[in-house]
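K.L.:
the following comprises the amino acid sequence and a computationally predicted model.
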Amino acid sequence: MTMKGFFKMIEISDSIDGGAVIVHPKGKIDTLTAKTFEAHLKKHIDEGIGPLLVDLAEVDYVSSFGLRSMLVVAKLLAPSGRKYVLFGLSPQVHEVLRVSGFLRIIPVVASRAEALALAEAAAGSS
């Protein structure tokens, strides 16, 4: 019996918009993929370029390991004052963040336009 295709890995791509780095994960952020997701975001933190926005539109599941990765990134970005915004969450992922209290820790908005506006407002106030 082959396990090929049983474990779906996460796919991550990036784009730049208005000086903000937008990360586009696709798949699940769970026990098997959270470290990859976290390492990818840490790479952008180390580069120190603009706000970090994460488009979760194609993420259908976030486990406690995924939440931990998101929190680690928030804590690493906090001292620099760089904006970190999540957007495009499915109802299921939004509910996980709400129940876990993450909506009070990390800014979450519905759309890319709102995320960019929030990042721009933060840049303008600093």
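P.N.:
Looks like it came in fine.
K.L.:
from now on I want contacts and neighbour counts done on CA atoms only, so please keep to that.
P.N.:
OK.
K.L.:
wait, Ser90 sits on Ala57?
P.N.:
Yes. Using Cα atoms under 8 Å, Ser90 is in contact with Ala57, at 6.3 Å.
K.L.:
between those two, who's got more neighbours?
P.N.:
Set side by side, Ser90 and Ala57 show more neighbours around Ala57, with 19 against 15, by other Cα atoms under 10 Å.
K.L.:
pretty sure that one contacts Gly88?
P.N.:
Yes. Ala57 sits in contact with Gly88 when judged by Cα under 8 Å, with a separation of 4.5 Å.
K.L.:
and the residue nearest in space to the middle of the chain, what element?
P.N.:
The residue lying closest to the centre of the chain (Cα atoms, centre = their mean) is Val54, at 3.6 Å. If you go by DSSP states H and E, Val54 is part of strand 52-55.
K.L.:
elements contacting that strand?
P.N.:
Helices and strands touching strand 52-55, by 3 or more Cα pairs under 8 Å, 6 or more residues apart in numbering; DSSP states H and E, are strand 20-29, strand 84-87, helix 112-125.
K.L.:
A further structure is provided below for comparison with the first:
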Amino acid sequence: MTAEVAEITINHVTEGGLAIVRPSGKLDTLSAKTFETYLKELVDQKAGTLLVDMAEVDYVTSFGLRSLLIIAKQLAPSGDKLILFQVNPSVVDVLKISGFLKILTVVDTLDAAKQLAGPAG
């Protein structure tokens, strides 16, 4: 699904049993709910640990942070994780200022994310 109003495009692939999600655009008031719903559907499908490629996300507001936190909390009881990788420097600044770098797992590369995710299945 692509929604122009939401200013975000999201797709994912499954690679080695891991869901790799690739959002593109802004994670703001208009798009955060779309993003959250997309990730919740993956959680409901028991996709396991979610690796989110943030390279194409250039803007995150508190609504976007809230969506990330909700998904991370939803995954925690099953032992699965939300791992962000290739995070845009301006988004890293937002995560740092908001204290979310202490809450969320953020790594530089897909390989690092896969290592943290551990064996799929």
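P.N.:
Perfect, I can see it now. This structure is a prediction, so every number in the text was calculated from the model and none was measured.
K.L.:
just the TM-score for the two chains, thanks.
P.N.:
For this chain pair, the superposition-based TM-score is 0.91 by TM-score structural alignment, normalised by the length of the second structure; 117 aligned residues with a Cα RMSD of 1.5 Å.
K.L.:
re earlier: residues making contact with the strand holding Val54 of the first structure?
P.N.:
Outside of strand 52-55 of the first structure, the residues within contact range by Cα atoms under 8 Å, 6 or more residues apart in numbering are 20-25, 44, 82-89, 112, 115-116.
K.L.:
please pull up the equivalent of Ser67 of the second structure in the first structure.
P.N.:
By TM-score structural alignment, Ser67 of the second structure lines up with Ser69 in the first structure.
K.L.:
run a quick neighbour tally on its match.
P.N.:
Using other Cα under 10 Å, Ser69 of the first structure has 23 neighbouring residues.
K.L.:
in what helix or strand does it lie?
P.N.:
Counting by DSSP H and E, Ser69 of the first structure is part of helix 64-77.
K.L.:
buried residues, that helix. List them.
P.N.:
Neighbour-count burial for helix 64-77 of the first structure, counted by 16 or more other Cα atoms under 10 Å, picks out 65-71, 73-74, 77.
K.L.:
for it, packing partners?
P.N.:
Using 3+ Cα pairs under 8 Å, 6+ apart, helix 64-77 of the first structure is in contact with helix 34-47.
K.L.:
relative to the second structure, which residues correspond to the helix it packs on?
P.N.:
Alignment note (TM-score structural alignment): helix 34-47 of the first structure is matched to residues 32-45 of the second structure.
K.L.:
in the second structure, what range does stretch 85-103 of the first structure match?
P.N.:
On the basis of TM-score structural alignment, stretch 85-103 of the first structure is assigned to residues 83-101 in the second structure.
K.L.:
gap between that stretch and the chain center?
P.N.:
Stretch 83-101 of the second structure has its C-alpha centroid displaced from the chain centroid by 11 Å (Cα atoms, centre = their mean, to the nearest Å).
K.L.:
one more: stretch 108-124 of the first structure?
P.N.:
Distance, centroid of stretch 108-124 of the first structure to centroid of chain: 14 Å (Cα atoms, centre = their mean).
K.L.:
got the contact list for that stretch?
P.N.:
For stretch 108-124 of the first structure, contacts defined as Cα under 8 Å, 6+ apart pick out 17-18, 20, 51, 53, 55, 83-89.
K.L.:
looking at the residues you listed, which is nearest Ser125 of the first structure?
P.N.:
Lys83 (11.6 Å; Cα to Cα).
K.L.:
how close does the nearest residue to the closest one once chain neighbours are set aside sit to Glu95 of the first structure?
P.N.:
When the adjacent residues along the chain are set aside, Lys83 of the first structure lies closest to Pro51, with 4.7 Å between them (Cα to Cα, 6 or more residues apart in numbering). Pro51 of the first structure is 24 Å from Glu95 of the first structure, where distance means Cα to Cα, to the nearest Å.
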